[in-house]
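Peer 1: Let me see the structure of the following:
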Amino acid sequence: MLKKSFVFCLFLLAITTACNKKETLYKVVKVKDGDTIELLSPDHQNITVRLAEIDAPEKSQAFGQAAKQFTADLCFGKMVKLIGNTKDRYGRTVATIELENGTNVNYEIVKNGYAWQYLAYSHNNVELAGLEQNARESKLGLWHDLNPTPPWSFRRDEKTQRLNKPKVQSTKPKRHYRKRRKKLPEAVSF
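Peer 2: Just a heads-up that it's a prediction; the model follows:
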């Protein structure tokens, strides 16, 4: 009987702990671009987050500033949940962000036409594909453009241009500097 009571108490304690466990909330302190934000953790650490499964236009690209503004309007200064914690090659956390009310920030950006589903990193996400298709058909955000350039193509083209750009030789004459000789201290005589 004592053993059953003890097990029952442990079970109740486990359920109570699980129900009372609060999810960690982070504050959005910076929006770098349409799909990259900076969070402040409860222990005051800055975390750069690349939003998973989506790709927004680059800042220098058409609709890049609009995507950044939409993301800022949606979540800047708000408390959010961080879902996922993988790292990309730049050391950023790749994750889904949810507002306290349950709104999926990643999905909202695509739904409103400010990002593509990033097919290279979003495998079989039918819901996200549907949100993008609806935005395309409704000509929302970047879909106003007849033929918008996906960010991965834009980045590739930018890189190709940088690599193919001929290096320009400087027309300034090279300056030659003479090495100064150090003066030796004069000998002291006794």
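Peer 1: from here on, contacts and neighbour counts on C-alpha atoms
Peer 2: Fine.
Peer 1: What about residue 154, how many residues nearby?
Peer 2: 15 (other C-alpha atoms under 10 Å).
Peer 1: hmm, who's touching stretch 126-133?
Peer 2: Residues outside stretch 126-133 that contact it (C-alpha atoms under 8 Å, 6 or more residues apart in numbering) are 107, 110-111, 113, 116-117.
Peer 1: quick one: which of these is most hemmed in?
Peer 2: residue 110 (28 neighbours).
Peer 1: so which strand or helix has that one?
Peer 2: helix 105-111 (DSSP states H and E).
Peer 1: Just list what that helix packs against, helices and strands only.
Peer 2: With contacts taken as 3 or more C-alpha pairs under 8 Å, 6 or more residues apart in numbering; DSSP states H and E, helix 105-111 sits against helix 64-75, strand 93-99, helix 126-138.
Peer 1: Now tell me what touches the first one from outside.
Peer 2: Just to be clear, that refers to helix 64-75. 28, 31-35, 56-59, 99, 105, 109, 114-115.
Peer 1: For the comparison step, fold the sequence that follows:
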Amino acid sequence: MNPHPIGRIGSHHSRRVGTSRARWACVLLAGLTLTGCSTLASPTPDQEVDGGEVDAAVVRVIDGDTIAVEPSSALPATSEDGAEHVVRVLGIDAPEMHYTDDTEPDCGAQEATDYLDELLVPGAAVTLVHDSEADEIDRYGRTLAYVELETAGDVGELLVANGYAAAWHPQGEPEPDRFSAYQESMAEARAAGAGSWEHCTP
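Peer 2: Predicted coordinates for the structure are as follows:
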């Protein structure tokens, strides 16, 4: 069983994005459902984000480590109806909700989703911060970034420090800049029995 009691680690794999970026695969979302893929057009120059920050507005929370924001020139729509762009919070992994099957949500999944829902209400202004080492886009076309709120700071750090997510990055991929800090926060949260660490077991 997973050594992290509050989640199934390994929910996404990423690929390096460069000037020769491959054509994106679309994400057809119903909740967190990836129901099928077709090829999207390659991003135009104004859609390339080479590091730095991108401002966005929250559309909805999908689960404890994934949100949707309003599309823009830097964040092309990933939904079939063009209404949202999906962002995977970098450096963490929250328990799975299992929207796509009959499996019950993992222990702590609903709590993580509810906590993030309280932080990121629809319309909330966030800043997506890219990492110097990690990929900016995953194979599903989702942005991989730290999510920051002006009033609350680093959302990923808050999730980990409060026991709703674990520090994580894909095996074999570069370690994100904030990963060590997230690991320290996770160790403290686990020792204190914070959030889902209190009742979810390995």
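Peer 1: Make JSON lines out of the helices and strands packed on helix 105-111 of structure 1 and add distance to residue 11 of structure 1 and mean neighbour count.
Peer 2: Shown next, in JSON lines, are these (distance: least, C-alpha to C-alpha, whole Å; neighbours: other C-alpha atoms under 10 Å):
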{"stretch": "helix 64-75", "distance to residue 11 of structure 1": "39", "mean neighbour count": "20"}
{"stretch": "strand 93-99", "distance to residue 11 of structure 1": "31", "mean neighbour count": "20"}
{"stretch": "helix 126-138", "distance to residue 11 of structure 1": "37", "mean neighbour count": "17"}
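Peer 1: what do we get in structure 1 for residue 154 of structure 2?
Peer 2: Alignment note (TM-score structural alignment): residue 154 of structure 2 maps to residue 104 of structure 1.
Peer 1: now do residue 91 of structure 2
Peer 2: Match for residue 91 of structure 2 (TM-score structural alignment): residue 53.
Peer 1: Now the match of residue 154 of structure 2: closest residue in space that isn't a chain neighbour?
Peer 2: residue 98 (4.5 Å; C-alpha to C-alpha, 6 or more residues apart in numbering).
Peer 1: Thought residue 84 was touching the one you found, still the case?
Peer 2: No. If you go by C-alpha atoms under 8 Å, residue 98 of structure 1 and residue 84 don't touch, sitting 11.1 Å apart.
Peer 1: mind listing the strands for structure 2?
Peer 2: Applying DSSP state E to structure 2 gives strands spanning 53-63, 66-69, 85-89, 92-93, 125-129, 143-149, 153-154, 166-167.
Peer 1: how big is the angle separating the first one from strand 143-149?
Peer 2: It refers to strand 53-63 of structure 2. Interaxial angle of strand 53-63 of structure 2 relative to strand 143-149 (axes from the mean of the first three to the mean of the last three C-alpha atoms, to 10 degrees): 90 degrees.
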